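Engineer: got a sequence here, can you build the structure:
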Amino acid sequence: MIQGARVQLNGWQQVAVAVGSAVGALLDPRRADLIAALGETTGRPAFESVLQRMKRSPEGRAVLLERPRVIYEKVGHAWDLPPNTFGAAYASFMGSRNFSPDDRPPVRFMDTDELAYVAMRAREVHDFWHTLFGLPTNLIGESALKVIEFQQMYLPMCFLSVIGGSARFSEKQRKLFFQHYFPWAIRAGMRSTDLMCVYYEQHFHEDLEDLRKKWGIVPAPAAPV
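Structural biologist: Predicted coordinates for the structure are as follows:
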């Protein structure tokens, strides 16, 4: 998958990278590479749990066997699908923000190929989850999605990201998040299916609302006026 990109770390090196990444990400939340490093160096037990769940799921096993990648070469056909489909909704989400599926940082600090793939998969399906839950990419939207990601994967990085994100809220944003979005995200993350076991690319052609019902996904409520 990403041969030659990974770095082997001993225990102290993992701690150093984790602490440095956490501090750097708090200072500049736009540093996706630091957030990724934090997730990898603190998330091995969580990724191992996700890996075992994927192995127990027929669809999850198919993902592990075929190792699909969310890169434009593989998902570009979504831009040509009918507007009611999940694939078209994903393409619209990406296109409206000028995002590219090729922009995700590589996995560097996982010590097996299987765990490296699970970590990359978690990173690459992030925008699928934005699409399915109808969440924007502003600070509140990203923090709400991190709550769902924590519910789904128990990654420490997600919990730390919510703390770091909420520290940057204005008083109005903080009230909106904790009274409106946070309770919804807790319920939404618990209610939905095991989202890491979904082979999303095989469902691009299906109706978005049908998939939300199938996977138990409750889209984000509109912000109160």
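
Engineer: alpha carbons only for contacts and neighbour counts from here, please
Structural biologist: Will do.

Engineer: buried residues, stretch 160-170. List them.
Structural biologist: In terms of neighbour count (16 or more other C-alpha atoms under 10 Å), stretch 160-170 has its buried residues at Leu160, Ser161, Val162, Gly164, Gly165, Ser166.

Engineer: just give the nearest non-adjacent residue to the fourth one, would you?
Structural biologist: Taking C-alpha to C-alpha, 6 or more residues apart in numbering as the measure, Gly164 lies nearest to Leu26, with 5.9 Å between them; neighbours along the chain are not counted.

Engineer: give me the residue at the spatial middle of this protein.
Structural biologist: For the chain, His126 is the residue whose C-alpha lies nearest the centre (C-alpha atoms, centre = their mean; 3.0 Å).

Engineer: biggest helix in this structure, by residue count?
Structural biologist: The residue-count maximum for a helix in the chain (DSSP state H) belongs to helix 11-27.

Engineer: list the helices and strands that helix packs on?
Structural biologist: Identification of packing neighbours for helix 11-27 by 3 or more C-alpha pairs under 8 Å, 6 or more residues apart in numbering; DSSP states H and E yields helix 32-42.

Engineer: between helix 11-27 and the helix it packs on, find me the angle.
Structural biologist: Helix 32-42 and helix 11-27 are oriented at 140 degrees to each other (axes from the mean of the first three to the mean of the last three C-alpha atoms, to 10 degrees).

Engineer: can you name the next helix or strand after helix 32-42?
Structural biologist: Next helix or strand after helix 32-42 toward the C-terminus (DSSP states H and E): helix 44-56.

Engineer: how far out from the middle of the chain is that next one?
Structural biologist: The chain centre lies 15 Å from the centre of helix 44-56; the measure is C-alpha atoms, centre = their mean, to the nearest Å.

Engineer: so which elements touch it?
Structural biologist: Partner elements for helix 44-56 (3+ C-alpha pairs under 8 Å, 6+ apart): helix 58-66, helix 113-124, helix 139-153.

Engineer: one more, for comparison:
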Amino acid sequence: MLFQKLRQLNIDLLSVGKGTISLLRNAENTDSVYDIEDGLRSTKAMALAVEYVKRDEAIARLFAERYIAPPPDLDALLKLPPDSLGYIYASTLTAAGFDPNFYRKVEVTDDITYMLLRLRQTHDIWHLVTGFETSVFGELGLKAFELAQTRRPMSIVLICGGLLKTLTDAPESLDGILNDLSKGYRMGMTAKPFLAQKWEEHWERPLAEWRQELGIA
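Structural biologist: Got it, this is the predicted structure:
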């Protein structure tokens, strides 16, 4: 009965199941996150998330334009002023040994696939502007922020998985995770839409200026 209901929701059970099991084993496994999201791509929840974000006129224009930024040139960004978004982005990724193009690519065929690609492309920028670290706590805080701003179903799955793993593996950390989740959601509800921003066209702007404009305390 449960599996029949899940099929009616257009969930790719194999992809979601594989990703969920892998994520519970290793919370830092990025591929498992993409497996879950790809499995939820055709759900009504994802379609409603697109409808939700497109209520904002600036986001709707971005969707219509299908704006996709070119891959960032970290060497060029490191020549920008030290307080700029571009410099901080490049120096942070370089110090951590992160590849800015690490994310799983998506062929853009509709609004849903465009939204997924754009969110994956700007994930690290959202981390910097919100101030959430790339730790497990920080990722969950950012997922709460994303949930408030986009209603992205993957955010709900990851938050639930994070809470479940904390309860079973590290219940003493529950207060910290709940604090980050609460902080992220409140911040997401009050901040201006991140999905509407063409960050890559204004790398030179100070990070502090971005935060002030978008309402990030």
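
Engineer: give the aligned equivalent of the residue nearest to Gly164 of the first structure in the second structure.
Structural biologist: Taking TM-score structural alignment, Leu26 of the first structure has Leu24 as its aligned residue in the second structure.

Engineer: please report the distance of Leu115 of the first structure from Asp102 of the first structure.
Structural biologist: 20 Å (C-alpha to C-alpha, to the nearest Å).

Engineer: so for the two, which sits in the more crowded spot?
Structural biologist: Between Leu115 of the first structure and Asp102, counted using other C-alpha atoms under 10 Å, the more crowded position is Leu115 (19 against 12).

Engineer: so what does that one match up with in the second structure?
Structural biologist: Using TM-score structural alignment, Leu115 of the first structure pairs with Ile112 in the second structure.

Engineer: ok, now Met157 of the first structure?
Structural biologist: So, by TM-score structural alignment, Met157 of the first structure is matched to Met154.

Engineer: please give me every residue in contact with that match.
Structural biologist: Ile36, Glu37, Leu40 (C-alpha atoms under 8 Å, 6 or more residues apart in numbering).

Engineer: what number of residues lie near Ser49 of the first structure?
Structural biologist: Ser49 of the first structure, neighbours per other C-alpha under 10 Å, totals 12.

Engineer: and it, what is it in contact with?
Structural biologist: Met153.

Engineer: separation between it and Ala88 of the first structure?
Structural biologist: Ser49 of the first structure is 31 Å from Ala88 of the first structure, by C-alpha to C-alpha.

Engineer: and Ile217 of the first structure, how many neighbours?
Structural biologist: Ile217 of the first structure has 21 neighbours, counted by other C-alpha under 10 Å.

Engineer: the match of Leu115 of the first structure touches Glu51, doesn't it?
Structural biologist: No. If you go by C-alpha atoms under 8 Å, Ile112 of the second structure and Glu51 don't touch, sitting 9.7 Å apart.

Engineer: who are the packing partners of the helix or strand harbouring Gly86 of the second structure?
Structural biologist: Assigned by DSSP H and E, Gly86 of the second structure belongs to helix 85-96. Packing partners of helix 85-96 of the second structure (3+ C-alpha pairs under 8 Å, 6+ apart): helix 74-77, helix 123-130.

Engineer: try 7 Å this time
Structural biologist: helix 74-77 (3 or more C-alpha pairs under 7 Å, 6 or more residues apart in numbering; DSSP states H and E).

Engineer: buried set for the helix it packs on?
Structural biologist: Using 16+ other C-alpha under 10 Å as the test for burial, helix 74-77 of the second structure gives Leu74, Leu77.

Engineer: now stretch 33-49 of the first structure
Structural biologist: In stretch 33-49 of the first structure, counting by 16+ other C-alpha under 10 Å, buried: 33-44, 46-48.

Engineer: next: stretch 74-88 of the second structure.
Structural biologist: Leu74, Leu77, Leu78, Leu80, Ser84, Leu85, Gly86, Tyr87, Ile88.

Engineer: how about Arg123 of the first structure, nearest residue that isn't a chain neighbour?
Structural biologist: That would be Arg104: by C-alpha to C-alpha, 6+ apart, it lies 7.2 Å from Arg123 of the first structure.

Engineer: and Pro101 of the first structure, how far from Met94 of the first structure?
Structural biologist: Per C-alpha to C-alpha, Pro101 of the first structure is found 8 Å from Met94 of the first structure.

Engineer: overlap of the contact sets of those two?
Structural biologist: Here Pro101 of the first structure and Met94 have no joint contacts, going by C-alpha atoms under 7 Å, 6 or more residues apart in numbering.

Engineer: end-to-end on stretch 7-17 of the second structure?
Structural biologist: OK, stretch 7-17 of the second structure end separation, C-alpha to C-alpha: 13 Å.
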